[in-house]
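Participant: Here is a sequence with its predicted model. Questions after.
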Amino acid sequence: MRKTTKITTAALAVGALTFGLTACGSDKDSAKADPDSPLVVAASSVPHAQILGFVKDKLAAKEDLKLEVKEFTDYVTPNTATQSGEVGANYFQHKPYLDDFNKKNKTTIVPVATVHLEPLGLYSKKIEKLADLKNGATVALPNDTTNEARALKLLAENGLITLKPDAGADATPKDIAENPKKLTFKELEAAQLPRSLGDVDAAVINGNYAVEAKLSPAKDSLALEAAANNPYGNFLAVKEGNEKDPRVAKLAKLLTSPEVKKFIEDEYDGSVIPAF
């Protein structure tokens, strides 16, 4: 992995909250879990599955935790699998995305412990600096509700567009008030964005997919999301009612341990930031 400029973790005080492990559902749901069976966790490949792999290989034994990691390439199946009980937990998302997902799908997934932040960035294979983005350029955006709004906010913060005053966490290109460069927007599934770079002038890419595509958010991005007061920390999540599962409690403890913090800092060097 290429070395990149470190982003300080001090700015993540707001995002560093570890959610309490009090039950939001019935004890009956929690009692169904066999504490001696492996906890199956759905995760995005990078960095989530890698971080879980570190926990499984280096830390889980000391907590007598059997851990099984199941990798997914999309942002939908991990939640539906958690809701159905196919997996016991997931680790891939942030709170605005989960809130929107629960509302639209009538699911009852809840956060347990916040682990890290992946700064979202604007990337290009055709230009080397933001000022070179031409009039009429095509910019690809993630097409899920919260990340599209997050991407538009990044463009607005860097002077490429102006959003309407009432544009919120569900903003779309329709909420653009001013578009001085007359940019055209192409909405794609988040996982497809790195592969779109050859077909568009620039793309706003989620941090995990950028790292997976060998892009360094800290080094390769034309514009990068600020870490300060960022609400997009990624967390361990479970179906409501399973917060008391002792395996979940053990994993939450390990994911927010000093060992994991050091692993994230050493392995990703600013492209992924501990949020605890």
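Facilitator: Cool, the structure landed. Numbering: from 1, shown residues only.
Participant: going forward, measure contacts and count neighbours with C-alpha atoms only.
Facilitator: Will do.
Participant: what about Ala249, helix or strand, and which?
Facilitator: helix 246-255 (DSSP states H and E).
Participant: The next helix or strand after that helix vs helix 246-255, what angle?
Facilitator: Using DSSP H and E, the helix or strand that follows helix 246-255 in sequence is helix 258-268. With axes from the mean of the first three to the mean of the last three CA atoms, to 10 degrees as the basis, helix 258-268 and helix 246-255 are set at 60 degrees to each other.
Participant: Give me the distance between Asn179 and Leu222.
Facilitator: Counting by CA to CA, to the nearest Å, the gap from Asn179 to Leu222 is 18 Å.
Participant: Below is an additional structure, to be compared with the one above:
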Amino acid sequence: MRKTVIPAAAAALALSLTACGSGSGDGAGDGEGTLVVGATAVPAGEVLSYIEDNLAEDAGLDLEIKEFTDYVLPNTALQEGSLDANLYQNEPYLDDFNASQGTDLVPVVDVYLPPMGVYSQQAADVTKLPDGATVAVPNDTTNEGRALQLLAAEGVITLKDGAGTDASPADITANPGNLKFKELEPAQLPRSLDDVAAAVINNNYAQDAGLSPTEDAILLESAEDNPYANLLAVKKGNEDDPRVEKLVDLLTSPEVKKFIEDEYRGSVIPTF
């Protein structure tokens, strides 16, 4: 297995080289060679590593995994051609990214739901946070809206009618606990727990920080009617790449479903 971990600064340099014509995808989009897939470490990187170690060879798929530590660069790399696919995001985030960045990335298949959770070192119940407490939330449009919707579903705040996946603190119409909201990069949220009363943290960053969504979250997103399943994405026009089709078959196989259920025990939920 070839796996590369790309922190934000290093990835930025790599992407600048890609723009000059040195993309790393072997035969990107032509159906031949290595399929280069970008992912965050947990759970996407672990799911792909399971496939590489156990299923890819028999399926005739040569897979290379590149791990990223943020949510922007995997899409930028996919658009510019140094990745052939990525696995880490949900469709509302992808739609917002395309609209704001002018990219043409498309979903191929939903794979799993990583429930977002609220974590706190000061309270065991999200409805009993101290009056005037500060709650950290993701600073990108889609994940902030998702975080606020999670709090609203529990009655912690009320959002105006029609506030959707792009809800912001400006859409809050009732805030009984006088909560203050601190917007942070999603990767910084686990480290903020010493400084805030609670933080709404994406699943992958929570697990990276050693937090268990099922055991440590004081509020966890429900899987029912949830639009935030993580998906495999490609650049438009590459949906029918034979290598991508092989990966889709493996990602939605009984073996991968069992791996997700056994490995994450409800912290990540298969959606196929």
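Facilitator: Here it is on my side, so go on. Nothing here was measured: the structure is a model prediction, and the numbers come from that model.
Participant: where does the TM-score land?
Facilitator: After superposition, the two chains reach a TM-score (TM-score structural alignment, normalised by the length of the second structure) of 0.88; 246 aligned residues with a CA RMSD of 1.2 Å.
Participant: which residues sit against the helix holding Ala249 of the first structure?
Facilitator: 21, 35, 39, 52, 55, 59-60, 63, 65, 89, 112-113, 115, 236, 242-243, 260 (CA atoms under 8 Å, 6 or more residues apart in numbering).
Participant: can you name the residues of the second structure that the lengthiest strand in the first structure overlays?
Facilitator: When the first structure is parsed with DSSP state E, its longest strand is strand 109-117. Counting by TM-score structural alignment, strand 109-117 of the first structure lines up with residues 105-113 of the second structure.
Participant: Let me see the ranges of the helices in the stretch 151-272 of the second structure.
Facilitator: 203-208, 213-216, 242-251, 254-264 (DSSP state H, counting those that start in this stretch).
Participant: Columns mean neighbour count and distance to Ala8 of the second structure on top of the ones you listed, output as a markdown table?
Facilitator: Shown next, in a markdown table, are the helices of the stretch 151-272 of the second structure (neighbours: other CA atoms under 10 Å; distance: least, CA to CA, whole Å):
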| stretch | mean neighbour count | distance to Ala8 of the second structure |
| --- | --- | --- |
| helix 203-208 | 21 | 15 |
| helix 213-216 | 18 | 25 |
| helix 242-251 | 19 | 26 |
| helix 254-264 | 15 | 27 |
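Participant: Figure out which of those helices is closest to Thr103 of the second structure.
Facilitator: When the helices of the stretch 151-272 of the second structure are compared by CA to CA, helix 242-251 sits nearest Thr103 of the second structure, at 19.3 Å.
Participant: quick one on the thing from earlier: more neighbours: which of Asn179 and Leu222 of the first structure?
Facilitator: Neighbour count, other CA atoms under 10 Å: between Asn179 of the first structure and Leu222, Leu222 has more, with 20 against 17.
Participant: The more buried one reaches Lys125, doesn't it?
Facilitator: No. The criterion here is CA atoms under 8 Å, and Leu222 of the first structure misses it with Lys125 at 10.5 Å.
Participant: Just put the helices of the stretch 151-272 of the second structure in JSON lines and tack on distance to Asp171 of the second structure.
Facilitator: Below are the helices of the stretch 151-272 of the second structure laid out as JSON lines (distance: least, CA to CA, whole Å):
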{"stretch": "helix 203-208", "distance to Asp171 of the second structure": "24"}
{"stretch": "helix 213-216", "distance to Asp171 of the second structure": "27"}
{"stretch": "helix 242-251", "distance to Asp171 of the second structure": "37"}
{"stretch": "helix 254-264", "distance to Asp171 of the second structure": "34"}
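Participant: which one of those helices lies closest to Asn226 of the second structure?
Facilitator: helix 203-208 (14.3 Å).
Participant: Which secondary structure elements does the closest one sit against?
Facilitator: Secondary-structure packing of helix 203-208 of the second structure (3 or more CA pairs under 8 Å, 6 or more residues apart in numbering; DSSP states H and E): helix 213-216.
Participant: corresponding residues in the first structure for the helix it packs on?
Facilitator: The aligned range for helix 213-216 of the second structure is 217-220, by TM-score structural alignment.
Participant: Where do the helices of the stretch 1-150 of the first structure begin and end?
Facilitator: Secondary structure of the stretch 1-150 of the first structure (DSSP H, counting those that start in this stretch): helices at 27-31, 50-54, 77-84, 95-105, 145-157.
Participant: what's near enough to touch the residue lying farthest from the centre of the second structure?
Facilitator: Most distant from the centre of the second structure: Asp131, at 31.1 Å, with distances by CA atoms, centre = their mean. Contacts for Asp131 of the second structure (CA under 8 Å, 6+ apart) come out as Gly177, Asn178, Leu179.
Participant: Just give me the match in the second structure for Pro165 of the first structure.
Facilitator: In the second structure, Pro165 of the first structure lands on Asp161 (TM-score structural alignment).
Participant: Over to Gln93 of the first structure?
Facilitator: By TM-score structural alignment, Gln93 of the first structure lines up with Gln89.
Participant: Nearest residue to the counterpart of Lys182 of the first structure in the second structure in space, ignoring adjacent ones along the chain?
Facilitator: Counting by TM-score structural alignment, Lys182 of the first structure lines up with Asn178 in the second structure. Once flanking residues are discounted, Asn178 of the second structure sits nearest to Gly132: 4.7 Å by CA to CA, 6 or more residues apart in numbering.
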